[in-house]
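> what follows is a predicted structure for the sequence shown.
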Amino acid sequence: MPFREIKVIAFDADDTLWVNEPLFRKAEDEFCELLQAYLPKDEANKLLFEVEMKNLPLYGYGIKPFTLSLIEAAIEISNNNTPIALIQKLIAKGKEMLDEPVELIDGIEDTLKQLNGDYKLVMATKGDLLDQERKLIKSGLESYFHHIEIVSDKTEKQYTKLVKHLDIAPNEFLMIGNSLKSDVLPVLNIGAHAIHIPFHTTWIHEMVEEEVKHPNFRSLSKATELFQYL
């Protein structure tokens, strides 16, 4: 059994426990529509992404940083002539995203129920603390988790710190998530295990070109397939 040593199973949150990325894609489309008088959609989307990447080291991940980037990109696209009404629409869009109901990924709650008791379960995610805590409460999944870890970014250093906090060896830790960049590669690099469950929409910043080949790695199509390895 490839995962026979596992004591702790950690789950990513966004697009692993609940739907997240489609909210951003919808907001991007609406942003481009609002700015179409200034710039074609593809160019507006490209500029928005560039602004997000520039702001990432300052603001981190999440809806609030995204909203700030929407406003900054609009100002740049309009050459500092963005109408106040448009700015207000972008702020309202950010608030709307924060207030969206949480939609669970199919099969995830049944998976957590079956794992609960046999393993310590952890939610390990990155992003805005307040927003992620709010979504966790809305999801109804909080009671399944032994520990909640919300960090500014997922790095080898952060995973090493988490494993140490859990008082286990790296080979006793399994991370499950939809991002190869954040949930798989840094985990494998510290000697732990990782499972990739792709989501149908992935932010371009989280995409990696390399094919992952590692004895501690598996790729599944849904969470319920996990049990064939445990």
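Happy to help now that I have it. Residues are numbered from 1 along each chain as shown.
> contacts and neighbour counts: CA atoms only from here.
Will do.
> skipping its backbone neighbours, what lies nearest the residue of the chain positioned farthest from its centre in space?
Distance to the chain centre peaks in the chain at Asn81, reaching 33.5 Å (criterion: C-alpha atoms, centre = their mean). In this structure, Asn81 finds its nearest non-sequential neighbour in Ile75, 6.6 Å apart by C-alpha to C-alpha, 6 or more residues apart in numbering.
> am I right that the residue farthest from the centre of the chain sits in a helix?
No - when classified by DSSP: H, G, I helix; E, B strand; the rest coil, Asn81 is found to be coil rather than part of a helix.
> here's the one I want to compare it with:
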Amino acid sequence: MALRMIGFDGDDTLWRSEDYFAQAQQTFEAIVAPYVELRGDALHERLYAVEKRNIAVFGYGVKGMALSMIETAIEITDARIAAADIHRIVQLAQSMLRHPVELLPGIREAVERVAARWPVVLITKGDLFHQEAKVRESGLADLFHRIEIVSEKDVATYARLLEEFGIDGADFAMVGNAMRSDIAPVIELGGHGVHIPYHLTWVHEREAQLADPSRLRTLENANALYDVLDEIERRMTATGT
């Protein structure tokens, strides 16, 4: 047995993303602060509750976050928030959508080295236009066998993609920072997960249970990625699993 394909996540695996969401949340809190007494964790929880219930409607990404911020602002201020402050939230989202792509340290070299041995695919979720722009600006697009921008990264999505790729789950490894969307579904399908934690992770992406923790590898950064994938393949060859 051998690895036949390696998947990569985009946001906070290849390039920075959550930093900008965290900064936007701080700005949002500053905008609504004059209207309410909520601060810190209490305000985080109100916004997250709205974001979570809106995922099925707005999906992931900046636009969904901005709409949820507007809805939260109206709710917690009893509709007292000024139109000018609503406009500031819209401008905040616009600035995030225009933010340049910043690759994480060592990621270009790591992807190039992996791609020289195995076919690699990019599987990322979020707003289609924004994700397409990130992929284009990253300069990494030519390295990937396929680029998939999906609305959700769950077991059903990965199963569909693996069928389209023509490979079994056991022959696939996924590299990403989010346990919920990058690692847990692939392991449930019998694949392998390489978790490279980012210093910031949205709480929604931390909620995950692993079907088989022995199929998980965790790295501090991408520098050792090739060696870990090589070790996974050698183990597969030796054990037949």
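Sure, I can see it. This structure is a prediction, so every number in the text was calculated from the model and none was measured.
> just give the TM-score of the two.
Here the TM-score for the pair of chains, by TM-score structural alignment, normalised by the length of the first structure, is 0.94; 227 aligned residues with a C-alpha RMSD of 1.5 Å.
> returning to what we had before: any idea how far Leu141 of the first structure is from the residue farthest from the centre of the first structure?
45 Å (C-alpha to C-alpha, to the nearest Å).
> over to Ile195 of the first structure?
20 Å.
> which one's more surrounded, those two?
Ile195 (24 against 17; other C-alpha atoms under 10 Å).
> check which helix or strand the more buried one maps to.
If you go by DSSP states H and E, Ile195 of the first structure is part of strand 193-196.
> helices or strands up against that strand?
strand 173-177, helix 185-189, strand 217-219 (3 or more C-alpha pairs under 8 Å, 6 or more residues apart in numbering; DSSP states H and E).
> could the ones you listed go into JSON lines alongside distance to Phe227 of the first structure and mean neighbour count?
Shown next, in JSON lines, are those (distance: least, C-alpha to C-alpha, whole Å; neighbours: other C-alpha atoms under 10 Å):
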{"stretch": "strand 173-177", "distance to Phe227 of the first structure": "13", "mean neighbour count": "26"}
{"stretch": "helix 185-189", "distance to Phe227 of the first structure": "20", "mean neighbour count": "21"}
{"stretch": "strand 217-219", "distance to Phe227 of the first structure": "12", "mean neighbour count": "18"}
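> ok, residues contacting the host helix or strand of Ser69 of the first structure?
Assigned by DSSP H and E, Ser69 of the first structure belongs to helix 63-77. Outside helix 63-77 of the first structure, the residues that touch it by C-alpha atoms under 8 Å, 6 or more residues apart in numbering are 31, 35, 38-39, 44, 47-48, 51-52, 55-56, 59, 81-82, 87, 90-91, 93-94, 97-98, 128, 131.
> so it aligns onto which residues of the second structure?
Mapping helix 63-77 of the first structure onto the second structure (TM-score structural alignment) gives residues 62-76.
> longest helix in the first structure, please.
helix 41-59 (DSSP state H).
> can you list the buried residues in that helix?
By neighbour count on 16 or more other C-alpha atoms under 10 Å, the buried set for helix 41-59 of the first structure is 41, 44-45, 47-49, 51-52, 55, 59.
> nearest to Asn116 of the first structure among those residues?
Checking the buried residues of helix 41-59 of the first structure against Asn116 of the first structure by C-alpha to C-alpha gives Tyr59 as the nearest, at 34.8 Å.
> contact partners for that closest one?
Pro65.
> can you add distance to Ile6 of the first structure and give the helices and strands packed on strand 193-196 of the first structure back as JSON lines?
Formatted as JSON lines, these follow (distance: least, C-alpha to C-alpha, whole Å):
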{"stretch": "strand 173-177", "distance to Ile6 of the first structure": "6"}
{"stretch": "helix 185-189", "distance to Ile6 of the first structure": "14"}
{"stretch": "strand 217-219", "distance to Ile6 of the first structure": "13"}
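> just how off-centre is the strand holding Ile195 of the first structure within its chain?
15 Å (C-alpha atoms, centre = their mean, to the nearest Å).
> and that strand, how far from the second structure on average?
Compared with the second structure after fitting, strand 193-196 of the first structure has a mean deviation of 0.8 Å; criterion: mean C-alpha distance after the TM-score superposition for the first structure.
> if we can go back for a sec, wait, which of the helices and strands packed on strand 193-196 of the first structure is closest to Lys164 of the first structure?
Here strand 173-177 is closest among these (C-alpha to C-alpha), at 10.5 Å.
> can you show me the helices along the first structure?
Under DSSP H, the first structure gives helices at 21-34, 41-59, 63-77, 84-98, 108-115, 129-139, 156-165, 185-189.
> can you redo those as JSON lines, where the extra columns are distance to His200 of the first structure?
Formatted as JSON lines, the helices of the first structure follow (distance: least, C-alpha to C-alpha, whole Å):
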{"stretch": "helix 21-34", "distance to His200 of the first structure": "9"}
{"stretch": "helix 41-59", "distance to His200 of the first structure": "20"}
{"stretch": "helix 63-77", "distance to His200 of the first structure": "20"}
{"stretch": "helix 84-98", "distance to His200 of the first structure": "19"}
{"stretch": "helix 108-115", "distance to His200 of the first structure": "16"}
{"stretch": "helix 129-139", "distance to His200 of the first structure": "20"}
{"stretch": "helix 156-165", "distance to His200 of the first structure": "26"}
{"stretch": "helix 185-189", "distance to His200 of the first structure": "20"}
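> quick one, which of those is nearest to Thr224 of the first structure?
Nearest to Thr224 of the first structure, of the helices of the first structure and by C-alpha to C-alpha, is helix 108-115 at 5.8 Å.
> that closest one vs helix 129-139, what angle?
Angle between the axes of helix 108-115 of the first structure and helix 129-139 is 80 degrees (criterion: axes from the mean of the first three to the mean of the last three C-alpha atoms, to 10 degrees).
> mean deviation of helix 108-115 of the first structure from the second structure?
Mean for helix 108-115 of the first structure is 0.9 Å (mean C-alpha distance after the TM-score superposition for the first structure).
> list the contacts of that helix.
16-17, 121, 141, 144, 223-224.
> quick one: which of those is nearest to Trp203 of the first structure?
Thr16 (13.6 Å).
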